[in-house]
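Trainee: all I have is the shape, not the residue letters:
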């Protein structure tokens, strides 16, 4: 392996992007490996462009712009003629702190694990303050904050490609050379979207037989904002996760279509009504309150996506 490309797509997050790119300038260069950093401005309206113009990167630096709103639109900008991707393409987000050994760990994995084409590492939460313990116990933390708890199976060794998370994963360029790209109908593209910008691609790669290796020692910190600890944000995140669940089920060949009521799954309508009644009665701040808040909005998102029948495209 002779070259690495580090990719960051960004939208209106200049404050956290500054911290991310500060950590990029603290990365240890990999001996004998050419490193390129690509930042894709996804039509930001804050001071992102001004900051990127002034940014002095220790590595070869390329700034791209994508006017079409959506993280996967931005990532697919990589496949334009102006970009020469490295042998390994490493992805992170605009709210992540990278450790000094980050690139070296990926270079070592790519060299030592020749039977693998997909790589990933640990994602830890960098909290703005102490998060409510009952909230962490009541919601799906891995989904809510894109972290990788060891008890959820994130351990060094071979894992399912779908266990990779956006803040910390990599793909060999030869996969992209074979024609694989990101699905632009999935992932962040506004206020209400189906989660899983990279997961949909990873399902396709899994189904084509590509293997993934996880390195628990290559850990990044995911910056969690104060607003992400609010009930409204948790509810919104659960709703988006519920919408993406149908895509996961379709990619795994599970049965989705069922008996319907007003265009929704009958079983989901019943569960949603029951959860709503319990949520109204649950003491706010209690662990059960958070469990119900997460589950109710997750089901609501599932119902919304089911009625659109967009999942038929994944079958």
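Mentor: Received the coordinates, thanks. Treat the numbers as computed from the prediction; the structure is a model and nothing was measured.
Trainee: from now on I want contacts and neighbour counts done on CA atoms only, so please keep to that.
Mentor: Fine.
Trainee: what's the residue of the chain most remote from its centre in contact with, if anything?
Mentor: Computed with C-alpha atoms, centre = their mean, the residue of the chain farthest from its C-alpha average is residue 281, at 33.5 Å. By C-alpha atoms under 8 Å, 6 or more residues apart in numbering, the contact set of residue 281 is empty.
Trainee: with residue 211 instead?
Mentor: By C-alpha under 8 Å, 6+ apart, the neighbours of residue 211 are 115, 116, 117, 118, 158, 159, 160, 161.
Trainee: distance of it from residue 174?
Mentor: As defined by C-alpha to C-alpha, to the nearest Å, residue 211 lies at a distance of 13 Å from residue 174.
Trainee: residue 99 too?
Mentor: Going from residue 99 to residue 174 by C-alpha to C-alpha gives 26 Å.
Trainee: ok, now residue 247?
Mentor: Taking C-alpha to C-alpha, one finds residue 247 at 25 Å from residue 174.
Trainee: among the two, which residue is more densely surrounded?
Mentor: Higher neighbour count among residue 247 and residue 174: residue 247, with 28 against 15, using other C-alpha atoms under 10 Å.
Trainee: for whichever strand or helix holds the more buried one, buried residues please.
Mentor: Secondary-structure assignment from DSSP states H and E places residue 247 in helix 231-251. By 16 or more other C-alpha atoms under 10 Å, the buried positions in helix 231-251 come out as 231, 234-248, 250-251.
Trainee: what's in contact with the next helix or strand after it?
Mentor: Remark: after helix 231-251, the chain's next helix or strand is strand 260-261, criterion DSSP H and E. By C-alpha under 8 Å, 6+ apart, the surrounding residues in contact with strand 260-261 are 266, 269.
Trainee: my read: residue 125 touches residue 219, true?
Mentor: No. The pair residue 125 / residue 219 is not scored as a contact, 10.3 Å apart, by C-alpha atoms under 8 Å.
Trainee: pick out whichever of the two has more residues nearby.
Mentor: More crowded of residue 125 and residue 219, by other C-alpha under 10 Å: residue 219, with 21 against 17.
Trainee: structure two is appended below for comparative analysis:
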């Protein structure tokens, strides 16, 4: 079995070296290539990777550098897919740290579940070196899982039915035959410098669900993922969740009997409801609860924005 590991990267050289080191230091039994795709970085990403290539020359895992000039993580991912030849493709973001044994855990899961197409590992928050604001939840019911990641289904590999709870793009793997049959990532979705429009992974998994509706949780495929200081601000969360709302409305038809200007009336009701709850908890000095409902409001506002964008 041959394995391809792909890391798309953009202007994160300060984080990237730790990611590369954590992957290249893994002990594996199968043939593995590790491809870092530089998505038109303006920092010293290229130099960092070439230094790592020299450092790990002769290592069991073969490290390669690719360049993709079109902006967007999914352009970089698709370039990596096209230029790799592994039977399975593992994607790791450029700011994660892979726990020792994590790569072999993925490979073992591929062999344990040969009929499955999608795999995702355990994710824990890499504790920041700065104080988090009071409104930012890192666990519990007010966690924003699209931004602050905490994925843990226990200590044993298991098949998770459906994609309502799905693997997270910063640590996931896909069988190559799935790409060959259903296509690669949509490039109109995903994060870029100018827009935060997630949803490419979910849209891809919807295509895969025509064949197999579920994914494999890889218990020992543990990565640590940080929240960065520039992300620990309300404006980032609002923009990101607004994008989630747009993608949700784009990918799923919203059924409704009562509409206004073609928009399901209950979406406006949700905006009012969560706005009132955000205000209620703000007055009660409960910042975490208040901001959760505020971002729920922004998610539904994204639905409204997408509705009228489609009418143009």
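Mentor: Now that the structure is in, tell me what you want to look at. Owing to the predicted nature of the structure, the values given are computational and were not obtained by experimental measurement.
Trainee: how far away is the residue farthest from the centre of the first structure from residue 213 of the first structure?
Mentor: With C-alpha to C-alpha as the criterion, residue 281 of the first structure and residue 213 of the first structure are 45 Å apart.
Trainee: A helix includes residue 28 of the second structure, no?
Mentor: No. When DSSP: H, G, I helix; E, B strand; the rest coil is applied, residue 28 of the second structure is found to be coil, with no helix at that position.
Trainee: residues in contact with the residue mapped onto residue 70 of the second structure from the first structure?
Mentor: Under the alignment (TM-score structural alignment), residue 70 of the second structure maps onto residue 68 of the first structure. When contacts are counted by C-alpha under 8 Å, 6+ apart, residue 68 of the first structure touches 42, 43, 74.
Trainee: could the residues you listed go into a markdown table alongside distance to residue 4 of the first structure and secondary structure?
Mentor: Formatted as a markdown table, those follow (distance: C-alpha to C-alpha, whole Å; DSSP: H, G, I helix; E, B strand; the rest coil):
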| residue | distance to residue 4 of the first structure | secondary structure |
| --- | --- | --- |
| 42 | 22 | coil |
| 43 | 25 | coil |
| 74 | 19 | helix |
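Trainee: same list (those) but as TSV, adding neighbour count.
Mentor: Formatted as TSV, those follow (neighbours: other C-alpha atoms under 10 Å):
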residue	neighbour count
42	25
43	18
74	25
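Trainee: any idea which of those is closest to residue 304 of the first structure?
Mentor: Taking C-alpha to C-alpha as the measure, residue 74 is the one of those closest to residue 304 of the first structure, at 25.8 Å.
Trainee: dump the residue contacts of that closest one.
Mentor: With C-alpha under 8 Å, 6+ apart, residue 74 of the first structure has these contacts: 9, 40, 41, 42, 65, 66, 68.
Trainee: put the buried members of those into a ChimeraX selection.
Mentor: Here is the ChimeraX command that selects the buried residues among these (16+ other C-alpha under 10 Å):
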select :9,40,41,42,65,66
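Trainee: please flag which of the contacts of residue 74 of the first structure sit within strands.
Mentor: If you go by DSSP state E, those have 9, 40, 41, 65 in strands.
Trainee: quick check: the residue nearest to the last one when sequence neighbours are not counted vs residue 55 of the first structure, distance?
Mentor: What that stands for is residue 65 of the first structure. Leaving aside its sequence neighbours, residue 65 of the first structure sits nearest to residue 41 (C-alpha to C-alpha, 6 or more residues apart in numbering; 4.8 Å). Distance, residue 41 of the first structure to residue 55 of the first structure, by C-alpha to C-alpha: 13 Å.
Trainee: check residue 119 of the first structure too.
Mentor: 28 Å.
Trainee: now swap in residue 258 of the first structure and tell me
Mentor: The gap separating residue 258 of the first structure from residue 55 of the first structure is 53 Å, by C-alpha to C-alpha.
Trainee: same question, residue 89 of the first structure
Mentor: Distance, residue 89 of the first structure to residue 55 of the first structure, using C-alpha to C-alpha: 21 Å.
Trainee: compare neighbour counts for the two and give me the winner.
Mentor: With neighbours defined as other C-alpha under 10 Å, residue 89 of the first structure and residue 55 compare such that residue 89 has more, 23 against 13.
Trainee: surely that one touches residue 174?
Mentor: No. The criterion here is C-alpha under 8 Å, and residue 89 of the first structure misses it with residue 174 at 9.8 Å.
Trainee: next one: the strand or helix carrying residue 281 of the second structure to chain centre, how far?
Mentor: Residue 281 of the second structure is part of helix 265-283, with elements assigned from DSSP H and E. Here helix 265-283 of the second structure is found 28 Å from its chain centre; the criterion is C-alpha atoms, centre = their mean, to the nearest Å.
Trainee: possible to save the contacts of residue 68 of the first structure as JSON lines with distance to residue 296 of the first structure?
Mentor: Below are these laid out as JSON lines (distance: C-alpha to C-alpha, whole Å):
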{"residue": "42", "distance to residue 296 of the first structure": "32"}
{"residue": "43", "distance to residue 296 of the first structure": "33"}
{"residue": "74", "distance to residue 296 of the first structure": "32"}
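Trainee: among these, which one sits closest to residue 165 of the first structure?
Mentor: Distances from residue 165 of the first structure to the contacts of residue 68 of the first structure, taken as C-alpha to C-alpha, are shortest for residue 74 (17.1 Å).
Trainee: check the spacing between the closest one and residue 40 of the first structure real quick.
Mentor: Counting by C-alpha to C-alpha - residue 74 of the first structure and residue 40 of the first structure are separated by 6 Å.
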